[in-house]
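In: Here is a sequence together with a model predicted from it:
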Amino acid sequence: MHGDGGDVLSVAQFLIAMQTAEKLRRNSQTLRIEHMEMSDQGMYQCVVSNSEETAQGTSEIRLGDSPPALVSAFSGALLQPGAAWSAAVRVVAAGRAAAEPLRRARGTQGRGKVHPENHRQQVFPNRTLVIKVIRKHADEGGYVCVATNPLGQTSRSKMNVLIMEAPEIDPIVIKHDLQLGMRMRLACVVSKGDFTIQIQWLKDGSPIAEDQQIAEKILDEYSSTLSFCSLAVKHNGNYTCQASNAAASRNYTVKIIVNGNNVLSQSCNQMCYLE
């Protein structure tokens, strides 16, 4: 390298404003940075001098942000009204530490509302959305988390939230003074809960055996009965109606104790179970 007077420059050096690392390759005229990272951006200065004068040149390296990456994304959720729910997303922007706060992260529902929008909702700095006291019509639908970097580049994660009401069984009423040979019917009515509802009867925690001679009948999508045409001692026990849907399973149990003497003939008992 030569100065204006034709003399050979005696010193050529680079002053690196950001860092000096093994990945920097330099000779008297060239600086090479391998595998450019965000930490490499900044002002670089080259200084040359001879015995009479010094000259310098500067250059700035600017690096644009890459789109943020959603490392852990939402997944679908099945919730019950009244419960609390939270969803979190982990965001990493290229060249930045995972713990660095994102410039903007928001959750939007399918109708385009930005959360939080009321006192039941809260978004924390770690990008977790919490909804307290879930409401079916207000909170059910699609949710999107949008992460945006300073250049306006975005990444999205979508999820669907389905809110289902668990079954609720009306009280099962029985007579207190049950006698041998009496007729009786247990009715299980599921007055609340989203369909599809599965109803099952149990005796002492197990499915009812055929030799118990108890007639089970499904009336519709939400009710079922057990019919006893002639009560016997073998019918003593705990009877449970179990109603289940995708949200939860609910039970209602009654205890049957049979006392007294037979008052109906065996022929009536046989006709009952031939229906």
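Out: Yep, it's here. Residues are numbered from 1 along each chain as shown.
In: CA atoms for contacts and neighbours, from now on please.
Out: OK.
In: Go ahead and flag the most central residue of the chain.
Out: residue 77 (4.5 Å; Cα atoms, centre = their mean).
In: so it touches residue 158, yeah?
Out: No: Residue 77 is not in contact with residue 158 according to Cα atoms under 8 Å; the separation is 11.5 Å.
In: so who does residue 31 touch?
Out: Residue 31 makes contacts with 14, 24-25, as judged by Cα atoms under 8 Å, 6 or more residues apart in numbering.
In: Let's see that with 6 Å instead.
Out: residue 25 (Cα atoms under 6 Å, 6 or more residues apart in numbering).
In: so how far is residue 54 from it?
Out: Residue 31 sits 19 Å away from residue 54, going by Cα to Cα, to the nearest Å.
In: got it, and residue 106?
Out: For residue 106 relative to residue 54 (Cα to Cα), the value is 53 Å.
In: same check, this time on residue 140
Out: With distances taken as Cα to Cα, residue 140 is found 70 Å from residue 54.
In: putting a second one here so we can go through both:
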Amino acid sequence: MAQGTAELRLGDTPPQLVYGFIRQNIQPGPSVSLKCVASGNPTPNIKWTLDGYPLPLNERFVIGQYVPMYGDVISHVNITSVHVQEGGTYQCSAVNRVGEASHSAQLNVYGKLHIGQIVAARWLFQGDRELPINRRHLVFPNNTLVIEKVQSGVDNGVYRCDATDKQARTASGTAHVNVMVPPKITPFNFRSDLHLGERVGVQCVVSKGDPPLDVYWLKDGHKLGVHDGQVEGEGIVLRTLDQFTSVLSIGALALTHGGNYTCQARNNAALATHTAPLSVNGMAMATHDNSAPQFVTQEMTHFK
């Protein structure tokens, strides 16, 4: 009889945001402070984004985080003399090993130049290349830029819009574009004639997708927890060959190994999934007489 052990950590709780910043509408110039407070066990870590991207690492943004005596974690972002281009959707995300919680709100910074007053505008790519450069770039009369069939490594970069109003006042706004290729998994399958005690292995190869990549396995929809490459109590071994390849192997098949095995690959663009069923045929001696032995064959397959 196979036996296994597992560690249960009592008291773990997912993060909860107990305080979040509010939506603000301001003019350029004043200092702004955004704060989030989160609880959870273990103590969560708080990360900040602006319009879905990590906050720039420069002197304009000062990020602080500390844990007071009562245990909640407090994180804040301070912006000195806020600029128009620093407006947008700010989000704080509290993360620990149990889960994640997020809060977001809009910081609207209204400058002297408003969209309705623009009389001239132009788009620049990487500082000096005026758009459109090719047929994939479309600039509409309302100064909206559309890029069709975006390409990784070609369309990445900084886009800037320069606008002028009737009083010849100018303003600029920039956007950082990072085009990522989503992951793609090469299909794999288990043999259909596997029996008790045999060895089996499959390889999950992420054939496409920009790093960083997170590759992991599930059995019947449950993530396989690994300690030193072993799935505790399951007789399953997981090995990472490189950042694009993971191998699942079983040294001696048991009926309990039957089920649906899923490889998932995730990057910042998307999640890719491939599932393969594993059927284990069991063979055991049932009865015998003076004639040839009789056998009973069992098959166990789990489908979600």
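Out: It's in. Just so it is clear, the model here is predicted, and its values are computed rather than measured.
In: Got a TM-score for the pair?
Out: Once superposed, chain against chain, the TM-score is 0.58 (TM-score structural alignment, normalised by the length of the first structure); 179 aligned residues with a Cα RMSD of 2.9 Å.
In: Going by how many neighbours each has, rank residue 106 and residue 54 of the first structure and give me the top one.
Out: Neighbour count, other Cα atoms under 10 Å: between residue 106 of the first structure and residue 54, residue 106 has more, with 17 against 12.
In: For the stretch 51-200 of the second structure, just list every one of the strands.
Out: For the stretch 51-200 of the second structure, strands defined by DSSP state E, counting those that start in this stretch occupy the ranges 53-54, 61-66, 73-79, 88-95, 100-109, 120-125, 129-130, 137-139, 145-147, 157-164, 170-177, 184-185, 200-208.
In: Quickly compare those strands and say which is most buried.
Out: Counting by mean count of other Cα atoms under 10 Å, strand 88-95 has the highest mean neighbour count of the strands of the stretch 51-200 of the second structure, with a mean of 22.
In: Identify the residues contacting it?
Out: 44-51, 100-107.
In: Among these, which one sits closest to residue 222 of the second structure?
Out: Closest to residue 222 of the second structure out of the contacts of strand 88-95 of the second structure is residue 100 (18.4 Å), distances taken as Cα to Cα.
In: Could I get the contacting residues of residue 32 of the second structure?
Out: Contacts of residue 32 of the second structure by Cα under 6 Å, 6+ apart are 78-79.
In: on that earlier part again, and which of the contacts of strand 88-95 of the second structure is nearest to residue 194 of the second structure?
Out: Nearest to residue 194 of the second structure among the contacts of strand 88-95 of the second structure, counting by Cα to Cα, is residue 100 at 40.2 Å.
In: just checking, what residue in the first structure corresponds to that closest one?
Out: Per TM-score structural alignment, there is no equivalent position to residue 100 of the second structure in the first structure.
In: so what's residue 100 of the second structure up against?
Out: Residue 100 of the second structure makes contact with 15, 94 under the criterion Cα under 6 Å, 6+ apart.
In: Now residue 85 of the first structure. Nearest residue, chain neighbours left out?
Out: Counting by Cα to Cα, 6 or more residues apart in numbering, residue 85 of the first structure lies nearest to residue 131, which is 5.3 Å off, once chain neighbours are set aside.
In: Residue in the second structure paired with that neighbour?
Out: That one, residue 131 of the first structure, aligns with residue 147 by TM-score structural alignment.
In: Next: residue 172 of the first structure.
Out: Aligned counterpart of residue 172 of the first structure in the second structure: residue 188 (TM-score structural alignment).
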